[in-house]
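[1] Give me the fold of what follows.
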Amino acid sequence: MTNLTDLGVAAIRDGVKAGEFTAVEVAEAFNANVAAAQDALNAFIVATPEAAIEAAKATDAKRAAGEDLGRMGGVPIGMKDLFATFDVQTTAASHILEGFKPQYESTVSQNLWNAGAGMLGKLNLDQFAMGSSNETSHFGNVVSPWRKQGSNAPLAPGGSSGGSSAAVAARLAPAATGTDTGGSIRQPAAFTGITGIKPTYGRCSRWGVVAFASSLDQAGPMARDTRDCAIMLGAMAGFDPKDATSLDMPVPDWEALLSSDLSGKTVGIPREYRMDGMDAEIVALWDQGVAWLKDAGAKVVDISLPHTKYALPTYYIIAPAEASSNLARYDGVRYGLRDLPEGANLQDMYAATRAAGFGDEVKRRILIGTYVLSAGFYDAYYTQAQKVRTLISQDFAKAFEQCDVILAPTTPTPAFALGENVDDPLSMYLNDVFSVPASLAGLPAMSVPAGLSKDGLPLGLQIIGKAFDEEGVLNAGLALEQRAQFTASPDKWW
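    So this is what the prediction gives:
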């Protein structure tokens, strides 16, 4: 029998439905991989093997009774530890929430369980999703399953969804949830040779997802390929009256709509994304991507996104500002950590709890956010950033008058070594240079693995689409995937 952990979402779902293997056999195989890799990769904060088996048994019972198994029937997945899961620890990888067990379920995770998926565990991430390397987690950094050729130096799996990307790449899960605020699905997907899509802002409910920056945060799937992402996104998405920013729109059957024929479609190439000092391998892969999309029938045009150079500074004003507001709720009063020094008053408790509970990067962003929202600087920074955000959105709107989707690199470099950028926040922030603009505009965007660097590390290409056009993004991604024929996987060293 095929090694079950080499199968993706579609293959597992179809195999269980056809009776080629049971859902319990699949769950047991992945549970074993999770346990075997934990010490080396640290991808999970909490493993939930019993939950995976329980969901699998329910799927097998449905099949025996001739009932519908659901869109994700028999598929065990990893859940980023930003999604509230009923009675299972939910921490956002922060000490301040350690031990917190929600008595409710996030809408996205509930949608997945309703579709027949099971939970292998809660995946590690950068603390409160703030980071690009998974080195800010209170529970220790995730290690990428990839290695440079001829080197054993541990590499970053990307961030913030680094546990998700490492788990899928290392065959610990066929798919995982991620969240993307400024690139946190796409960048880790590119670093680990998997596929991930950030849908249009509002397509997936934010209810029950620990908030970082509320006008930017968006959940999405991370999986082996485009089809698996289409299946999982269909299960995750949908209108939610509990989320005021949720889109009240029907959810298309993106899997059924998949087509790699791009005849009649136009692909835009943003000239501003060709930046000084770009890695030559990234440039070459981008050019190869253009050729692949032409081969799929698309016409290619140059476009301009003139405010691109302001996207990163704009993001690093707006996101910390929203974070400083959202994280004010962590005060040691209602839940999570409480640090109460002897003889302390309420203000002392707040200060001690936050000092002990938040990591350095989270504190840095709270400080930045509080500064830009303060009375003397609100108009100079925050108001200006919101105006520039509008201009960036308008750039995309004008560009989409000329094209259907945009092709760009996902990241400026391949994966870097753990510790390489940890003392240089600006270098770390530059990892998001190609992913942030689509987030500011709320547009759907995905990363597809498209090649290997000279050191044998994965490189990704990014497709950005019009609002609500996940179909166009997925189809262009499928066209790239079929031509790139990316089948590389990390050599097992763990």
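[2] Only C-alpha atoms from now on, for both contacts and neighbour counts.
    Fine.
[3] can you give me the strands for the stretch 101-250 of the chain?
    118-123, 175-180, 195-198, 218-223 (DSSP state E, counting those that start in this stretch).
[4] Buried deepest among the ones you listed, which one?
    Compared across the strands of the stretch 101-250 of the chain, strand 195-198 shows the largest average neighbour count, a mean of 34 (mean count of other C-alpha atoms under 10 Å).
[5] and that strand, how far from the chain's centre?
    Centre-to-centre, strand 195-198 and its host chain are 7 Å apart (C-alpha atoms, centre = their mean, to the nearest Å).
[6] Can you spell out which helices and strands pack onto that strand?
    If you count contacts as 3 or more C-alpha pairs under 8 Å, 6 or more residues apart in numbering; DSSP states H and E, strand 195-198 packs onto helix 186-192, strand 218-223, helix 226-236, strand 445-452.
[7] Would you mind pulling up the elements that the shortest one packs against?
    In other words, strand 218-223. Short answer (3+ C-alpha pairs under 8 Å, 6+ apart): strand 218-223 packs on helix 162-169, strand 175-180, strand 195-198, helix 226-236.
[8] do you know which of these lies nearest residue 255?
    Among those, helix 226-236 comes nearest to residue 255, with 5.2 Å by C-alpha to C-alpha.
[9] follow-up on the earlier one: closest one to residue 137 among the helices and strands packed on strand 195-198?
    With C-alpha to C-alpha, the closest approach to residue 137 among these belongs to helix 186-192: 15.1 Å.
[10] Name the residues of that closest one that are buried.
    By neighbour count on 16 or more other C-alpha atoms under 10 Å, the buried set for helix 186-192 is 186, 187, 188, 189, 190, 191, 192.
[11] ditto for stretch 299-319
    Using 16+ other C-alpha under 10 Å as the test for burial, stretch 299-319 gives 299-300, 303-305, 307-308, 310-312, 314-319.
[12] In helices, which of the residues you listed appear?
    311, 312, 314, 315, 316, 317, 318, 319 (DSSP state H).
[13] export these to a markdown table and tack on distance to residue 487?
    Formatted as a markdown table, these follow (distance: C-alpha to C-alpha, whole Å):
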| residue | distance to residue 487 |
| --- | --- |
| 311 | 33 |
| 312 | 33 |
| 314 | 37 |
| 315 | 34 |
| 316 | 35 |
| 317 | 39 |
| 318 | 38 |
| 319 | 36 |
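[14] To compare against the first, here's the next sequence to fold:
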Amino acid sequence: MTKLYDKSLVELHNLLASREITATDLTRATFDRINETEPKVDSFITLNEEKALELAKAIDLKGITDSNVLAGIPIGIKDNIVTKDLRTTAASKMLYNFDPIYDATVMDKIYQSDMIPVGKLNMDEFAMGGSSETSYFKTTKNAWDHTKVPGGSSGGSAAAVAAGQIPVSLGTDTGGSIRQPAAFNGIVGMKPTYGRVSRYGLIAFSSSLDQIGPLTRNVEDNAYTLNAISGFDAQDGTSSGRSVPDFTAKLTGEVKGMRIALPKEYLGEGIQPEIKAAILEAADTYRKLGAIVEEVSLPHSKYGVAAYYIIASSEASSNLQRFDGIRFGYRSENIETLEDVYVKSRSEGFGTEVKRRIMLGSFSLSSGFYDAHFKKAGQVRTLIKQDFDNVFKNYDIIIGPSAPNVAYGLGENIADPVAMYLSDLLTIPVNLAGLPGMSIPAGFSEGLPVGLQIIGKHFDEQTMYQAAYAFEQATDFHTKKPVILGGDK
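    I've put the predicted structure just below:
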């Protein structure tokens, strides 16, 4: 049988619909590929082989039509998305034995599309981190260079796709956790508008910022996946009732007359020179395609990191109160009093980074400091949103780097939380404003992928996909593969 692991989602669909392969064939080949590459990449925490093969056989019996592009396609799920009867750990000792009794809404949609979840992907603990090194279970490696980090917190989701273990995965993005690992691994990652995809069944980090989105190796595959997981959910009070368009409808390669903004703040101090050059070259590519690219200013974006870490940590300190050693998850054995249950279970169950953010958030919300910190951060958040609103009065999309640097070495920054936090400075403002943002491959620096970030108006992912697809068709960056996928880099 031909190699299946380096094919796109759409190519796999064509093979399935024409009956050249079956869903069972593809699922078995997927687990073979995972078993072959997992020792090098370490993307998965839990595999779902038995149930996946049962689903595949049922899909084969039902048959796969030309119109159902996602039927029979294997997908990996970030391990903070709740999956019924499939262990969900959020990469934390606190949830080392948690087997949920219900599915997240996105999982319901995955099953309705006849996709096949093959396992749960590694991540930073409770999505708190930018390198996937805070996981309790393992450290995922970058698909291009196994001595480098894959990014985070959706590092497993990105590395698994880039290494050809799976054609598509789900990640989550609170401050860049889909876009940054997508950039580090040279793939496409979409963080939808806040409210576009239900958060019901997502283990909450920061409830006003979290959003689930897809990671794939090309734009078209990504758009098909977002079609499937989007839509209103009555179980999520922040879910939008807006209708969901066909995100593949504008994949024409045409961007003539599109107005594109390039913020000067996104190319300033702290951005690696080769990354800046790649983004300026991407802007020229859009100009050659007939788009209008002009420099703009987002003056309050420099305050984004400070505001984000106050807001996100405050919401995290509240959300993580539920992990108390009583109802589910880890409970310390060395206990004598009720207070011991709480204190020792949480002290032993949470990792260093999670504890750091709980403490930061609790301080920001405490009496005497709330107005000076949390309230002020909320006001700055409003100013950042207003900056975007002003730009979008005259422009269709905003472009810039996805990250100020390419993937760095394992262990290089993990002991320096400030350096880790500052690496999110280009992605954080998008979450604070509730906007959609995506990363697509746009070049290389030091032999590692560079990501182009595309930011859109609220609920206008369609135009973002249009712009991303046009760039993809005009360049060959998306065709480059890491050595583990048969490439020469």
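[15] if we can go back for a sec, which of the buried residues of stretch 299-319 of the first structure lies closest to residue 276 of the first structure?
    Closest to residue 276 of the first structure, out of all of those and judged by C-alpha to C-alpha, is residue 308, at 13.6 Å.
[16] What's residue 70 of the first structure aligned with over in the second structure?
    Structural alignment (TM-score structural alignment) places residue 70 of the first structure against residue 68 in the second structure.
[17] you'd agree that match is up against residue 112?
    No. Between residue 68 of the second structure and residue 112 there is no contact under C-alpha atoms under 8 Å: 10.6 Å.
[18] ok, back up a step: of all the helices and strands packed on strand 195-198 of the first structure, which one is nearest residue 9 of the first structure?
    So among those, helix 226-236 is nearest, using C-alpha to C-alpha, at 5.3 Å.
[19] Between strand 175-180 and the closest one, find me the angle.
    Per axes from the mean of the first three to the mean of the last three C-alpha atoms, to 10 degrees, the angle that helix 226-236 of the first structure makes with strand 175-180 is 70 degrees.
[20] what helices or strands is the following helix or strand past helix 226-236 of the first structure leaning on?
    Next helix or strand after helix 226-236 of the first structure toward the C-terminus (DSSP states H and E): helix 254-257. With contacts taken as 3+ C-alpha pairs under 8 Å, 6+ apart, helix 254-257 of the first structure sits against helix 226-236, helix 470-484.
[21] right, and residue 119 of the second structure touches residue 51 too?
    No. Using C-alpha under 8 Å, residue 119 of the second structure is not in contact with residue 51, being 9.9 Å away.
[22] Can you add distance to residue 10 of the first structure and give the helices and strands packed on strand 195-198 of the first structure back as JSON lines?
    As requested, those are exported to JSON lines (distance: least, C-alpha to C-alpha, whole Å):
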{"stretch": "helix 186-192", "distance to residue 10 of the first structure": "19"}
{"stretch": "strand 218-223", "distance to residue 10 of the first structure": "10"}
{"stretch": "helix 226-236", "distance to residue 10 of the first structure": "6"}
{"stretch": "strand 445-452", "distance to residue 10 of the first structure": "17"}
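[23] equivalent range in the first structure for stretch 157-165 of the second structure?
    Counting by TM-score structural alignment, stretch 157-165 of the second structure corresponds to 164-172 in the first structure.
[24] which residues touch that stretch?
    By C-alpha atoms under 8 Å, 6 or more residues apart in numbering, the residues outside stretch 164-172 of the first structure that reach it are 5-6, 30-31, 33-34, 37, 41, 43, 78-80, 123-125, 142-145, 157-158, 173-178, 188-189, 192-194, 222-224, 489-490, 492.
[25] repeat that with 7 Å
    Residues from elsewhere that reach stretch 164-172 of the first structure (C-alpha atoms under 7 Å, 6 or more residues apart in numbering): 5-6, 30, 33-34, 43, 78, 80, 123, 144-145, 157, 173-178, 188-189, 192-194, 223-224.
[26] Trace residue 463 of the first structure over to the second structure, please.
    For residue 463 of the first structure, the aligned position in the second structure is residue 454, judged by TM-score structural alignment.
[27] my bad, should have said residue 490 of the first structure
    Under the alignment (TM-score structural alignment), residue 490 of the first structure pairs with residue 482 in the second structure.
[28] Roughly how far does the closest residue to that match other than its chain neighbours sit from residue 103 of the second structure?
    Leaving aside its sequence neighbours, residue 482 of the second structure sits nearest to residue 144 (C-alpha to C-alpha, 6 or more residues apart in numbering; 4.8 Å). Taking C-alpha to C-alpha, to the nearest Å as the measure, residue 144 of the second structure falls 33 Å from residue 103 of the second structure.
[29] Over to residue 436 of the second structure?
    Using C-alpha to C-alpha, we find residue 436 of the second structure at a distance of 25 Å from residue 103 of the second structure.
[30] what about these two, which has more around it?
    Neighbours per residue, other C-alpha atoms under 10 Å: of residue 436 of the second structure and residue 103, the larger number sits with residue 436, 23 against 18.
[31] Run through the residues that contact the more buried one.
    Contacts of residue 436 of the second structure (C-alpha under 7 Å, 6+ apart): 191, 192, 193, 430, 455, 456, 457, 458, 461.
[32] contacting residues for the third one?
    Right, the one you point to is residue 193 of the second structure. Going by C-alpha under 7 Å, 6+ apart, residue 193 of the second structure touches 434, 435, 436, 458, 459.
[33] Trace the second one over to the first structure, please.
    Read that as residue 435 of the second structure. Mapped onto the first structure by TM-score structural alignment, residue 435 of the second structure lines up with residue 443.
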